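S.K.: Requesting a structural model of the entry that follows:
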Amino acid sequence: MNKGELAAAVAEKTGLGKSDASQAVDAVFDVISEGLKKGDEIRILGFGNFAISERAATTGRNPQTGEPMEIKASKQAKFKPGKGLKDAING
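M.R.: Predicted structure coming up:
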């Protein structure tokens, strides 16, 4: 399912127009992204948690030349599903 299909499904479930549902989906994604960018953890009860994980700098190898190279430290978004989501998937 892509973002457009998600917006269409939200429109169908809520009775909103497709344009309004698309704006709502975009707004949810924007709020989650902005919160993570500020370093906040986003907790949605029954669904899951979004958080930022820090990756340390490491030394890797260039696959073409085999030369060692430095891989910069970075941040990654992580998602941990909540009990409600796990139960919905496995139930």
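S.K.: Only C-alpha atoms from now on, for both contacts and neighbour counts.
M.R.: OK.
S.K.: Of all the helix elements in this protein, which one is longest?
M.R.: In the chain, with assignment by DSSP state H, the single longest helix is helix 18-37.
S.K.: Count the neighbours of Ala11 for me.
M.R.: As a burial measure, Ala11 scores 19 neighbours (other C-alpha atoms under 10 Å).
S.K.: what residues are up against it?
M.R.: By C-alpha atoms under 8 Å, 6 or more residues apart in numbering, the residues touching Ala11 are Gly17, Lys18, Asp20, Ala21, Ser22.
S.K.: Please repeat the previous calculation with a cut-off of 7 Å.
M.R.: By C-alpha atoms under 7 Å, 6 or more residues apart in numbering, the contact list for Ala11 reads Gly17, Lys18, Ala21.
S.K.: Could you also give me the structure for this second sequence? I'd like to compare it with the first:
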Amino acid sequence: MTKKDIIEEVHQRTGLPRILVRDVLRTSLDIIKECLKRGEEVKIVRFGKWQPVLRKTKRVKHPTSGEMIQIPPYVKVVFKPSQEVKKI
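M.R.: Next up is the predicted model:
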């Protein structure tokens, strides 16, 4: 399902104008992204939570040269579904 499909489905179920639904969805997604950039957890009850997790520096072997290289620390976003969503 794409963002366009979600907009159409919400429009069909609620009768709200597509443009309004699109703007609300875009704004909601922008807010989620901004919170994650700030390092905050985003939790939607009965759906799940997005959580930024800091990955530590690690040393790995370069696949072609075979030399050991160091990967700097980075932030990865992890999604944990709620119990309700896990049952699907």
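S.K.: possible to save the contacts of Ala11 of structure 1 as CSV with distance to Ala77 of structure 1 and neighbour count?
M.R.: Below are the contacts of Ala11 of structure 1 laid out as CSV (distance: C-alpha to C-alpha, whole Å; neighbours: other C-alpha atoms under 10 Å):
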residue, distance to Ala77 of structure 1, neighbour count
Gly17, 31, 14
Lys18, 28, 16
Ala21, 25, 22
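S.K.: thinking again about what came up before, which helices and strands sit right next to the longest helix of structure 1?
M.R.: Contacts defined by 3 or more C-alpha pairs under 7 Å, 6 or more residues apart in numbering; DSSP states H and E place helix 18-37 of structure 1 against helix 3-14.
S.K.: how about 10 Å then?
M.R.: Under the contact criterion of 3 or more C-alpha pairs under 10 Å, 6 or more residues apart in numbering; DSSP states H and E, helix 18-37 of structure 1 touches helix 3-14, strand 42-44, strand 48-55, strand 74-81.
S.K.: Name the member of the contacts of Ala11 of structure 1 with the shortest distance to Asn90 of structure 1.
M.R.: Ala21 (27.8 Å; C-alpha to C-alpha).
S.K.: thinking again about what came up before, and the longest helix of structure 1, which stretch of structure 2?
M.R.: Per TM-score structural alignment, the counterpart of helix 18-37 of structure 1 in structure 2 is residues 18-37.
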